[in-house]
Structures are given as C-alpha cells and as structure tokens.
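Enquirer: Quick one, fold the following:
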Amino acid sequence: MVTALLSLQENYWEEYKLEAEDVSFLYDYLLENETPLTSEELMPILVEQRINREKVRLEKKRLDGNDIYFPKAHYKVGSKLVFPAFAWQKGEVVGHREGENPADGQFKVIQVAFENGDKREFAAGIEDHILNIPPEAAQADSLNSEAVTGDYRDVLIEQIEIGLVDNKDFIQIAGRWFLRALLVDVNAGHLNLAEAILDMNEGGPLATADLIKEIDLPGDVHPNLIEFSLDHALQEDPRFDEVGPAGIVAWYLKALEPENVQETPLYLRYIPIEYDPETLTREMVALEDSLDDELTP
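Expert: You can find the predicted model right below:
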C-alpha cells in the first residue's frame, strides 16, 4: 500500500494569521451556534477548519488536474496521470499495446512519458493488483489539530484576538466573542431598571443572570444571547462597572463603589518622567518593550 504524506511548510503555524476565510467561518459558526465563545474555545474549532482547507489545497496541488494511476482503469493516449508509487511523479500516456501475460487475462500496457523525460510501461485493465488500493493518507504533525493546538496555543489565541478586535462584526465581552448583528435590543428603560436593582443591593456585585431575572427582556431568544446583549449594554454605560474575576461577569454600580476604588491610589498614580531614549542600553530597551500594562503607549 502506498502512503501519501501531507505536510505544511515548517513555519506555517508560527506565522499563522487570520485570513478572510477564517473570519467568515467564525462568523457563520457563531451565527449557527448562538453561543459566545472565548478565543481559546474558538481556537481548536478554527484550527480544524484551517487544516481541512489546507488538506484540500495540498491534494489539489499534488494532483494538479491529473488522475491517480490505478492498474484496473483504462486510459487513452493523452491521459495525464500521477503515480503515488513513484513519489507522485506526473506523466502522460503516449501509447498503448496489448498485454502478453496469459496469467493476467486480457489487459493493456500503456506507455507513459514522465515530466523528467523518462518513459515507462504500466499495466491497465487489471482488476487484481495491489496498486488498485487507494493511497493511504498520512499526515505530519502540522496537519494534526491536537498537535497544532498543543504546540502553538499562545500564537493561535493571540492571532484570533488580533484578527477580530478591529472587526466591527464581532464584539468581545469578558473575553467572549459574539456577533454584533445578533445582539438583543437593550433600551434605556432596561438599563435604568438594572441601575435600580443594583442600588437596592448596595451597589452589587450581581451576576448578569441575577439582573435578567428582574428585567423584562425577550423570552423567546436563546438565554446566551440575552445575557451577552445585556453585558454589552452595561459595558457601554458609564454607570456600571464590571468587577468579576477572570471568566466571571459581575456588575457593580459605580456611584456606590468605595472612593479608593473610583480613584487611583496615590502610590499607583503614574507621573511621566522625560528621558533620552538614546541613553538606554539594548537590555533596557528590551525590558521596556516587554512591559505590557495600562500605561504602555
């Protein structure tokens, strides 16, 4: 049995970037499933889709419009073939004759001219032959979704964030991505009611689900859509502050937050100091570049 090894270029996933087809796929996926997902949750779904797309491309490139040679098939002069048993070399049928081996019954022998100038003969019209078994597809780790998501997790998540953050069709709240077009309408009355509920609960914090119980939002919509829509509306309203730990959404009324929460403590206030960048050593520049906080330009 012939094995067909498919592989991507060595640095394919290291240089991964979100393409238009990826964005379109994510849009359709979120539209169909109606569930907000984090970049980490989208990552394996996207990798699987990209791998499937690349497999189709590699197979198409390997065949390049040619047919795979099988001894059981019949070919005419001019037929273009690819031969898995000969490292997927391509050739063209330039002639044929009757076969001469009585043990194989009636069959043809085709003459094939390869792209490198070689000419060889092959049997055609023989049903019982090992090469009639289709090549078994083997794949390198670069086409193994489990290996890819394990080895390149951080790169992939980062590129999903970069690829979606400026796309107006997508919005992100508390680390989860969703489609702007699917947001449920949350009006000023709903937000005023949310403010009153938090006020009655000493400012909060309250989970979004707790607020929804007291607010008259559409009941015929997927609960995930309602929750995400309310989160988005609260996030856009300066009266509310999202104070939950990573992965958990909890809302607090800003007006009732302690004073030391509303204002930056004195010892955390940043006072810029002028300096000449030319005086920095390479190590200092590298350290400066590695800093990533709310004060980074």
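
Enquirer: From now on I want contacts and neighbour counts done on CA atoms only, so please keep to that.
Expert: Noted.

Enquirer: Glu121 against Lys108, yeah?
Expert: No - the criterion here is Cα atoms under 8 Å, and Glu121 misses it with Lys108 at 10.0 Å.

Enquirer: So these two - more neighbours on which side?
Expert: Neighbours per residue, other Cα atoms under 10 Å: of Glu121 and Lys108, the larger number sits with Lys108, 21 against 14.

Enquirer: Test my guess that that one contacts Ala124.
Expert: Yes - Lys108 is in contact with Ala124 according to Cα under 8 Å; the separation is 5.0 Å.

Enquirer: Mind jotting down where the strands sit in this protein?
Expert: Applying DSSP state E to the chain gives strands spanning 3-6, 37-38, 67-68, 80-83, 89-98, 108-114, 119-124, 136-139, 170-173, 176-179, 206-207, 240-242, 250-253.

Enquirer: Adding distance to Ala194 as columns, could you present those in CSV?
Expert: As requested, the strands of the chain are exported to CSV (distance: least, Cα to Cα, whole Å):
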stretch, distance to Ala194
strand 3-6, 55
strand 37-38, 25
strand 67-68, 65
strand 80-83, 67
strand 89-98, 69
strand 108-114, 75
strand 119-124, 77
strand 136-139, 54
strand 170-173, 18
strand 176-179, 22
strand 206-207, 10
strand 240-242, 9
strand 250-253, 9
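
Enquirer: Which among those strands is found nearest to Ile157?
Expert: In terms of Cα to Cα, the element of the strands of the chain nearest to Ile157 is strand 37-38, at 9.3 Å.

Enquirer: Going by contacts, tell me the helices and strands next to that closest one.
Expert: With contacts taken as 3 or more Cα pairs under 8 Å, 6 or more residues apart in numbering; DSSP states H and E, strand 37-38 sits against strand 176-179.

Enquirer: Here is the second sequence; please produce its structure so I can put it next to the first one:
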Amino acid sequence: MNKFAFQKELERVCRGEVLLDEPMSQHTSFGIGGPAEAFVCPADIADLREILTIAKEAAKPIFVIGRGTNLLVSDAGVSGLVIRLNQSCSKIRASDGRLCAGAGVELSQILQLCIQQGLGGLEFTAGIPGTVGGAVKGNAGTLKAEISDPLLEVETLDTNSLELSILKKGQIIFKYRRSSLPKELLLTAVTFQLYPEDPVNVKTRVEDYLKTRLTSQPVGEKCAGCIFKNPPGHSAGQLIEQAGCKGMSCGDAMVSELHANFIINRSKAKASDVLKLIDEIRERVRTTSGIELELEIEVVGQ
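Expert: Sure thing, here's the model as predicted:
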C-alpha cells in the first residue's frame, strides 16, 4: 500500500482525528519536528484496533505519543503512523484507594482527582509534564520516588494480536527511567494503589513540589525535560555545568541557564541543532569527568 492509499484508508476508517503530513513540532513540548506521514487520535479502543490493522496491512511503522514530552523528532519527520491516545484512553476514576486512569490522561489531571478525593502517593509527580502512560513506560520520577512505586497493574493492547491484557506490576521490570514493556504492547490504562490522606495535605505537598520545579527547572520554556539520565552517584546537571556548558547554544537551541540538563528551544530550533549540542555536551563531560552521559529523551524520525 503506497502512502496515498494508506492515508486515504485512514481517513475512511478512523472515527477520530486524522492529520496527514502533520508537523510534529505542533505536538511535542520541544516545538521541534518534521511531518508525520499520518497523525491520528483514535475515538476509542475499537477505533484504535481498526487503525492498527490498517497500519499492519500497509506495513507501516507505529509510534505512540502522549503529550510529546521527553521526545526529539527529527527535522525529516516520522514515516508511518503516529498515534495519540488523548481521546481513546482518557477516562479516570478512583475507588477504595485504587485510581485507574487511561494512558492518555495527563498527570496534572490525576493530581487534581487525588486532591479532590484525598488520595496520597503521587504528589511527587507534580510538575512532571505529559501523560500517565508515557510516565509509567519511562518510569518517571524524582530522586526519591518513581511512578512505579504505587503502581498496581497496567492494561495493554498487543499491536500484533490486537488483544487487551492486564499485567501486574511484578510482571514488569522497572529500572531508572525505563521499563521492560516491549514496543508491541501499547499501554491503554494504569492502576495505582494509593492511600487515604487529608486533601489539604495532598494539596500542600503538590504545591511544594511545583514550587521546587518552578525555581529549579525552565518550566514554561519549549523543552523536552531532562536530556540525560543521572549517572549512578552523580547529577547530570552538575556534570554538565562543571563542564562549562551552561548557556552554550547552537542555532536556537540553548543549554538552560537555570538547569544545565535542559536544552530549550528559544524560537525556531531544529532537531539537528539539539543533536549537535548533545554531542558537544557529551564530549565536554567525557573530557572533564570521564563519564559517558546516557540520553533520557527519545530521538525518533527518519
């Protein structure tokens, strides 16, 4: 199936939104990225299954995003199908300490429900951008807590068999900023085991975490979050700052003056600008400390 036929078939079948040759810069927190061959927002799980079937028949690669955080898309764009689950996986509910949320629900929405219902255990996610699905898959967190800590189970859709299944936390290996969930398993929902807490206390802790992020990270800037993982026993930000990289720039991409582990898009930065900065940072840190920095963001595209 050629590109034109693939796009037309998606438009015919999909009940959600279909955008063709859509600039990914409009869908990433970095504000960077070339066109996606097809960008779709399925209406529901049944719609998602139909879309995946079309992609499989057309032998097109599949890439799933939440809010486009922790992501750098190439200037050439993404071939195949990009799926956003904001419509099809957007339900959220809580009962008896268990909170279940669709993978497309934003972390900020979850925290609002936690405050309303007096549920503790996820306050540390305050200020972390993106959806809960992406956060769980990448095991987002802080120095003291990770989102896998209160996790109970996840619901996944197999992109090959199109079957839904439940995986308990013990069936998944979680490590620093990653999980063992394979690419063919698409996260559709997650369930957390939280604990009862005074709503005032939950709100206070959420606000405290937000204040800390606002004063230490470039919140509000066009960026992807932390660029590198913290090496064992070290802070990537401190290593980058010690290497003299704060304020360093390439085109419109610049290492943040507030936190050296963030690269910000000052206006119209290209992915190539960011990649050149990444290479230079790695080289300088390697020279000054002997440490090899590992990327935390995901780089995708042609």
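
Enquirer: TM between them?
Expert: Superposed pair, TM-score by TM-score structural alignment, normalised by the length of the first structure: 0.26. Supporting alignment: 133 aligned residues with a Cα RMSD of 6.4 Å.

Enquirer: how about the strands of the first structure, which one is nearest Gly189 of the first structure?
Expert: For Gly189 of the first structure, the closest of those is strand 240-242, at 14.7 Å, according to Cα to Cα.

Enquirer: residues near Asn224 of the first structure, how many?
Expert: 12.

Enquirer: measure it to Glu136 of the first structure for me?
Expert: Separation of Asn224 of the first structure from Glu136 of the first structure (Cα to Cα, to the nearest Å): 43 Å.

Enquirer: show me what contacts Glu40 of the first structure?
Expert: Contacts for Glu40 of the first structure (Cα atoms under 8 Å, 6 or more residues apart in numbering) come out as Ile157.

Enquirer: Can you give me every residue that contacts the nearest residue to Glu161 of the first structure once chain neighbours are set aside?
Expert: Once flanking residues are discounted, Glu161 of the first structure sits nearest to Ser39: 6.7 Å by Cα to Cα, 6 or more residues apart in numbering. Shown in contact with Ser39 of the first structure (Cα under 8 Å, 6+ apart): 157, 160-161, 175-177.

Enquirer: Show me which of those residues is closest to Asp151 of the first structure.
Expert: Ile157 (11.9 Å).

Enquirer: List the contacts of the closest one.
Expert: 39-40, 43.

Enquirer: contacting residues around the residue nearest to Val190 of the second structure when sequence neighbours are not counted?
Expert: Once flanking residues are discounted, Val190 of the second structure sits nearest to Val154: 4.3 Å by Cα to Cα, 6+ apart. By Cα under 8 Å, 6+ apart, the contact set of Val154 of the second structure is 166-169, 187-191.

Enquirer: Could you let me know which of the residues you listed ends up closest to Arg93 of the second structure?
Expert: The nearest one, if we look at the contacts of Val154 of the second structure relative to Arg93 of the second structure and count by Cα to Cα, is Thr191, at 9.6 Å.

Enquirer: looking at it, the closest one is touching Ala101, isn't it?
Expert: Yes - the pair Thr191 of the second structure / Ala101 is scored as a contact, 6.5 Å apart, by Cα under 8 Å.

Enquirer: measure Leu179 of the first structure to Phe170 of the first structure for me?
Expert: Leu179 of the first structure sits 5 Å away from Phe170 of the first structure, going by Cα to Cα.

Enquirer: And the two? Which one has more around it.
Expert: Higher neighbour count among Leu179 of the first structure and Phe170: Leu179, with 21 against 18, using other Cα under 10 Å.

Enquirer: wait, the more buried one sits on Leu225?
Expert: No - look at Leu179 of the first structure against Leu225 with Cα under 8 Å: they stay out of range, at 9.7 Å.

Enquirer: quick revisit: most neighbours among the contacts of Ser39 of the first structure, please name it.
Expert: Going by other Cα under 10 Å, Trp177 tops those with 23 neighbours.

Enquirer: Isn't it up against Glu41?
Expert: No - taking contacts as Cα under 8 Å, Trp177 of the first structure lies outside contact range of Glu41: 9.8 Å.

Enquirer: what number of residues lie near the closest residue in space to Ile68 of the first structure that isn't next to it in sequence?
Expert: Spatial nearest neighbour of Ile68 of the first structure, chain neighbours left out: Val82 (4.9 Å); criterion: Cα to Cα, 6+ apart. Close neighbours of Val82 of the first structure, defined as other Cα under 10 Å, add up to 22.

Enquirer: Next, work out how far apart Val82 of the first structure and Glu259 of the first structure are.
Expert: For Val82 of the first structure, the distance to Glu259 of the first structure - Cα to Cα - is 75 Å.
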